[in-house]
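A.B. asks: pasting the sequence and the predicted coordinates here, then a few questions.
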Amino acid sequence: MREAGRGLAAAAAALLAMVMVAAAGLALLGAGRTGGFGALTAAVVALAAGGTAEVGAAPAGGLPVVVRGDLHLLPLGVSLAGAAVLAGVLLRRRENGLLVRGAAAAAGLAMGLSAFAFAARGKLALPGSVTTAGCVRNGVSPRLPGSGGLDAGFSVAAGPAVAGAVAGTVVVVGTCLLGTRFPVVTSSLRALRWPAAGLAVLCLAAAWIFGGAPAAAVVLLALPQLVCGAVTLGLGVPWTTTGLLSCAPDLSPGGPASWVAAAVLLACGVAARSRRPGDPLRRAVASAVRLGPVVGAVIAVVTLLSRASVDITVSAFGLSLPVFDARLTANPLLALVAGVVGGAVAGFAGSLLADGISVSSRAWKR
């Protein structure tokens, strides 16, 4: 019973972390100005577990027209906060019982996320004459009806959120078990935590300085997607947009993304270098072998989870007309291969660079 209680406490801590990140992001976006801040926060938390948001709107004038929309999007910044806290609390006790704690955490998260999905229902104040101008091809610019504004409501399906919570907990517990059985995995993950924290702080600061509060909110809610997108593009993995979107930024490989990918991977290579005594070349090879699979797996998983889609239809008199359809995807298998190669190169180069800096430092001290 004690281990089960610790598992429930880990689930509660993970949910609290997710709520704090989601609320901070929404506050930076100014989402609480029209009310319903609690419901929106619950919606973001449920989306972070894999829930699907559904929006329905009707003209305030009473016309027999209904606008329906589905949003599939994972705010991975919220998801990562919950996963990190969950893993940290589960691993605080090194003795046996991790499976019991993990099972209790899965049950607790499932119940908690179902409650959040149930609470993620509210009203949205949308302006009238909403259009998709500027984001469609071939001059198509559908205008959503309603001269007096739209009365809109939103909800989140509980089933996908609960399933995502259980699946995510299984992944976290499996990673914890892998770390306890193979210390090299634990050392690699621990070595990457400080570069990851530094990168997060740097991105938040840069977003706040150059883009203000809204940009900082986007970074807070979706930092893993942004970093993964930049790294994959720099490694030559394209992201494709389908549907009516044309206002999306350039997502073709190369360009500034190459420099971002090189800087991020090299920093990971320096942080995760092997510290075993011996020949520097052998240490560099060991770092490459250790870092490559880790980077490849992380990039592939984040690429898979970063897929997004939006579907909007207008229904009137028994007829449905799709007015907006967009997809954002990338090939996770290609991302896996590119991540393994890029991570191995970064591990090799980072180890040699760290050894060179160490030798230079000792020379200056003389």
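C.D. replies: Received the coordinates, thanks.

A.B. asks: could you use CA atoms for every contact and neighbour count after this?
C.D. replies: Noted.

A.B. asks: quick check: Ala49 vs Asp279, distance?
C.D. replies: Distance of Ala49 to Asp279, given as CA to CA, to the nearest Å: 46 Å.

A.B. asks: quick one, which of these two is more surrounded?
C.D. replies: Neighbour totals were compared for Ala49 and Asp279, and Ala49 leads with 30 against 8 (other CA atoms under 10 Å).

A.B. asks: for Pro142, what are its contacts?
C.D. replies: By CA atoms under 8 Å, 6 or more residues apart in numbering, the residues touching Pro142 are 131-133, 323.

A.B. asks: let's see it at 10 Å
C.D. replies: 129-133, 136, 323-324 (CA atoms under 10 Å, 6 or more residues apart in numbering).

A.B. asks: which of those are buried? Put it as a PyMOL command.
C.D. replies: PyMOL command restricting the contacts of Pro142 to the buried ones, with burial defined by 16 or more other CA atoms under 10 Å:
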select buried, resi 129+132+136+323+324
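
A.B. asks: looking at the contacts of Pro142, which one is closest to Arg190?
C.D. replies: Closest approach to Arg190 among the contacts of Pro142 (CA to CA): Phe324, at 43.3 Å.

A.B. asks: for comparison:
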Amino acid sequence: MAAWRDVLRGAAAAVAALAGMAAVATAGLALLDAGRIGGFGGLTAAVVALAVGGSAEFDAVRAGDLPLVVRGGVGVVPLGVTLVGTVVLGWLLLRHRDRLLVRGAAAAVTFLAGVVAVVAAARGAVTLPGGGAALPGGAAAGGGSGVCGLPEVGPFGRGGSVGALDVGFSVPLWPTLAGAVAWVCAVVGLCWLVVRFRIAVRGALWVVGGLSAVCLLAAWAAGGAMAVGGVLLVLPLVVFGVLSLGLGVPWAVRSDGPLSCVLDGVAPPAPGGSLTWVASAVLLVLGIVVALAGARDGGPLRRAARDGAVTSAVVGVPLGVLALRAGVSVELGVGAFGFSFPLLEAWAATNPLAALGMGCAGGAAAGFAGSLLVRGALRWASVSWPAWRNRSGR
């Protein structure tokens, strides 16, 4: 009977995680006013599918004399949606610490079944506004060469200028399921580590929640509702980019194909610089939180080394995992008469091993320094407070 209760709890945790992800995706798209370009349900399902590791495929056909189809794909993870699903699933699985693997297995099966339903719903069409825009392979109306020096007669006609364009989108099932399996196994494995080594995560959740609230308020003040919608979907990606660059981890932008020249001169920010100070401040705050939540036994250097090791793992492992998920890829091609012609393949990513190594090193230094700061502050308070009370009592 207890085992069945845990099975139901695991299934409920998976349903709650999917519901939380859908809620965040819906809120972000609503703030971005995405309903004006396409069906809201299909777009929401597509964002959730992307959040668990899927990719979106699209195609556009122009009615005309030539049977030309523009096809492509976009791979980007809305990590804000992923983070909410991770927190909800992990928190519900950890509410009862015994029989964790039973609840985790039930959650995995239920979550994968839910992902199948999400992929089935993640299809539809969006209407892109035109108004004289130039498309790849065509210049603005009036003559001249097109993009990258190609002739102005593109796949959508001379001049490349079109009105509103309907673009169909869908999400492939098997790659999305593979990403979902990896994600849910990672969450269950993280929960097992928390239970096995009695890791306190409440402080880290408070730090994440506080940082998210500050960023959302700043986005509202700077750009209004649409800025909040964008931050809600990609905030962890922005934070990861700042931390990785601040720790000296470089990003790379690569492209291939006839239209690769459109990315000439496009490069990510250089690592280091002012971002180093931002990353150092964030990691030091995290090191202080770890020191406050850690054990008090042992000498100062021993405690500092232990807090440094914990902070190293807390920073390095997530950065390494995020580096695997934070890449962005775009593919674009043209199909005609049964043939396919690639036009552009572009991607931006960073090295996961470099992110893991630099994250571990930066986290260890921040944890060590934060522990010494906390112990020094506590020692100073223990000495100064009784002296102050004696003076004030006279």
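C.D. replies: Perfect, thanks for sending it. In this text, all values refer to a predicted model and were calculated from it rather than measured experimentally.

A.B. asks: where does the TM-score land?
C.D. replies: Here the TM-score for the pair of chains, by TM-score structural alignment, normalised by the length of the first structure, is 0.91; 358 aligned residues with a CA RMSD of 2.3 Å.

A.B. asks: so which of the contacts of Pro142 of the first structure are in strands?
C.D. replies: Judged by DSSP state E, strands contain the following of the contacts of Pro142 of the first structure: 323-324.

A.B. asks: now render the contacts of Pro142 of the first structure as TSV, adding distance to Asp250 of the first structure.
C.D. replies: Formatted as TSV, these follow (distance: CA to CA, whole Å):
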residue	distance to Asp250 of the first structure
Ser129	28
Val130	25
Thr131	23
Thr132	19
Ala133	19
Val136	15
Val323	23
Phe324	20
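
A.B. asks: list just the nearest of the contacts of Pro142 of the first structure to Phe118 of the first structure.
C.D. replies: Phe324 (26.9 Å).

A.B. asks: residue in the second structure paired with that closest one?
C.D. replies: Counting by TM-score structural alignment, Phe324 of the first structure corresponds to Leu344 in the second structure.

A.B. asks: ok, now Gly212 of the first structure?
C.D. replies: Matched by TM-score structural alignment, Gly212 of the first structure corresponds to Gly224 in the second structure.

A.B. asks: quick one: contacts for that match?
C.D. replies: Counting by CA under 10 Å, 6+ apart, Gly224 of the second structure touches 31, 216-218.

A.B. asks: most neighbours, which of the residues you listed?
C.D. replies: Ranked by neighbour count (other CA under 10 Å), these have Leu216 at the top, with 21 neighbours.

A.B. asks: so in the second structure, which helix runs the longest?
C.D. replies: Longest helix in the second structure, counting residues (DSSP state H): helix 202-246.

A.B. asks: any idea how far the residue most central in space within the first structure lies from Gly7 of the first structure?
C.D. replies: Nearest residue to the geometric centre of the first structure (CA atoms, centre = their mean): Leu76, 1.9 Å. Look at Leu76 of the first structure and Gly7 of the first structure: by CA to CA, they are 23 Å apart.

A.B. asks: next one: Gly343 of the first structure
C.D. replies: Noted for Gly343 of the first structure: a distance of 34 Å to Gly7 of the first structure, by CA to CA.

A.B. asks: what lines up against Val231 of the first structure once you look at the second structure?
C.D. replies: Val231 of the first structure maps onto Leu243 in the second structure, by TM-score structural alignment.

A.B. asks: without its sequence neighbours, what residue ends up closest to its match?
C.D. replies: Distance criterion CA to CA, 6 or more residues apart in numbering; nearest residue to Leu243 of the second structure, sequence neighbours excluded, is Ala279 at 5.1 Å.

A.B. asks: for the one you found, what are its contacts?
C.D. replies: Contact analysis of Ala279 of the second structure by CA under 10 Å, 6+ apart lists 239-240, 242-248, 272, 362.

A.B. asks: which among those residues end up buried?
C.D. replies: Buried members of the contacts of Ala279 of the second structure, scored by 16+ other CA under 10 Å, are 240, 242-248, 272, 362.
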